[in-house]
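Peer 1: predicted coordinates and the sequence they were generated for:
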Amino acid sequence: MVKEMLIQVVSTQSYEEGSEERIEFSTVGNLHKRQGSYYIIYRDSETAGGAGVTTSLKVEPAKVTLNRMGAIDQKQVFERGILHGSAYATPQGSLFLQVFTEDMKIDLTEQGGNITLKYNLFIDDQWVSHNSLWINIKEDAPR
């Protein structure tokens, strides 16, 4: 069964020189469970640079797969202790990204919950930033 949910996203990037970027947004999306995995689908916020982008998350017990489609195309896997790479395609060009997930907490049921990811981001094998991504899914989506 697909449920409409309120999705809150907080993303933080910390750089070597000590600066930090933080993006927060809320949107309405869908949550459903199929064959033991949760699926979360939402449209990205324009303020987060995601105008025209739909994001889907496949949440498994020890792995999160992010799939962005539209103006940005990317499929990124987050798995604790494993380096995963992916192409990140935008209208301006493509990059090869890698993430090394240091920590992952998944507390999700059909009523909602939280996903927390902490990872290092690399572009073309060069460290760029330490990132955290917090996603909160709640049933009280506005009608």
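Peer 2: Perfect, I can see it now. Numbering: from 1, shown residues only.

Peer 1: CA only for contacts and neighbour counts going forward, please
Peer 2: Fine.

Peer 1: now the strands for the protein?
Peer 2: Remark: strands assigned in the chain by DSSP state E are 3-14, 20-34, 37-43, 53-60, 63-70, 73-78, 83-90, 93-109, 112-123, 126-138.

Peer 1: between the fifth one and strand 112-123, how many degrees?
Peer 2: Right, the one you point to is strand 63-70. Taking axes from the mean of the first three to the mean of the last three CA atoms, to 10 degrees, one finds that strand 63-70 is oriented at 80 degrees with respect to strand 112-123.

Peer 1: what residues does strand 63-70 touch?
Peer 2: 52-59, 73-80 (CA atoms under 8 Å, 6 or more residues apart in numbering).

Peer 1: for those, pick the one with the most neighbours.
Peer 2: residue 78 (25 neighbours; other CA atoms under 10 Å).

Peer 1: leaving out sequence neighbours, find the closest residue to that residue.
Peer 2: In space, and not counting its chain neighbours, residue 78 is closest to residue 64: 5.2 Å by CA to CA, 6 or more residues apart in numbering.

Peer 1: next up, a second structure to put side by side with the first:
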Amino acid sequence: MSNKIIIKTKQYDVDGNMDTIELKVYGKLIEKNDSIYIKYNQREEDMEVKNTIKISKDCIKVIKSGSVNSTMTFVKGEKHTNRYATPQGIFLIDTKVNDFKISNGEKKLEVHLDYMIEIQNMFAGRNKIVIKAEK
């Protein structure tokens, strides 16, 4: 069974400029061992990326494999350095979570993630992500 998944990201740079990215896909929502997994595939041009978002009480992990390989870890109040491998090279991404909230209802899951991001002195800013998945 496929679940409708909407991921909306608002990205703010240090000057306050904002970009919005919205992704609508179908994937799988799996609840297992006190964690929720959202799995979906993304295809852009001739690249395919398999995505898994693992959501637990105090940690969110975003795992990408395929044309992009990465495991990004988000823990409230903690800073993490993550490797992000792309066809263009490997980037180090620093993240520090300001807040996240999880609402796991009977018919839908909603996750709010707010974090600071810095990509190897190329970009610094703040991301606010809302993930909605129908059950």
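Peer 2: Sure, I can see it. This structure is a prediction, so every number in the text was calculated from the model and none was measured.

Peer 1: tm score of chain vs chain?
Peer 2: Aligned and superposed, the two chains score 0.90 in TM-score terms (TM-score structural alignment, normalised by the length of the second structure); 135 aligned residues with a CA RMSD of 2.0 Å.

Peer 1: residues in contact with residue 86 of the first structure?
Peer 2: By CA under 8 Å, 6+ apart, the neighbours of residue 86 of the first structure are 74, 75, 76, 96, 97, 98.

Peer 1: what do we get in the second structure for the second one?
Peer 2: Okay, so that is residue 75 of the first structure. The alignment partner of residue 75 of the first structure in the second structure, by TM-score structural alignment, is residue 71.

Peer 1: so its match versus residue 51 of the second structure, what's the distance?
Peer 2: Using CA to CA, to the nearest Å, we find residue 71 of the second structure at a distance of 10 Å from residue 51 of the second structure.

Peer 1: residue 88 of the second structure too?
Peer 2: 19 Å.

Peer 1: cool, and residue 17 of the second structure?
Peer 2: Distance from residue 17 of the second structure to residue 51 of the second structure, by CA to CA: 28 Å.

Peer 1: same deal with residue 42 of the second structure?
Peer 2: In terms of CA to CA, residue 42 of the second structure sits 7 Å off from residue 51 of the second structure.

Peer 1: ok, now residue 18 of the second structure?
Peer 2: In terms of CA to CA, residue 18 of the second structure sits 25 Å off from residue 51 of the second structure.

Peer 1: OK, contacts around the residue located most distally from the centre of the second structure?
Peer 2: Within the second structure, the residue lying farthest from the chain centre (CA atoms, centre = their mean) is residue 15, at 23.0 Å. With CA under 8 Å, 6+ apart as the criterion, no residue contacts residue 15 of the second structure.

Peer 1: what does it align to in the first structure?
Peer 2: Residue 15 of the second structure maps onto residue 17 in the first structure, by TM-score structural alignment.

Peer 1: spatially central residue for the first structure, please.
Peer 2: residue 66 (5.5 Å).

Peer 1: aligned partner of that one in the second structure?
Peer 2: Under TM-score structural alignment, residue 66 of the first structure pairs with residue 62 in the second structure.

Peer 1: okay, the closest residue to its match other than its chain neighbours and residue 38 of the second structure: tell me how far apart.
Peer 2: Spatially, and ignoring its direct neighbours in sequence, residue 62 of the second structure is nearest to residue 53 (4.6 Å; CA to CA, 6+ apart). Remark: distance between residue 53 of the second structure and residue 38 of the second structure (CA to CA) = 5 Å.
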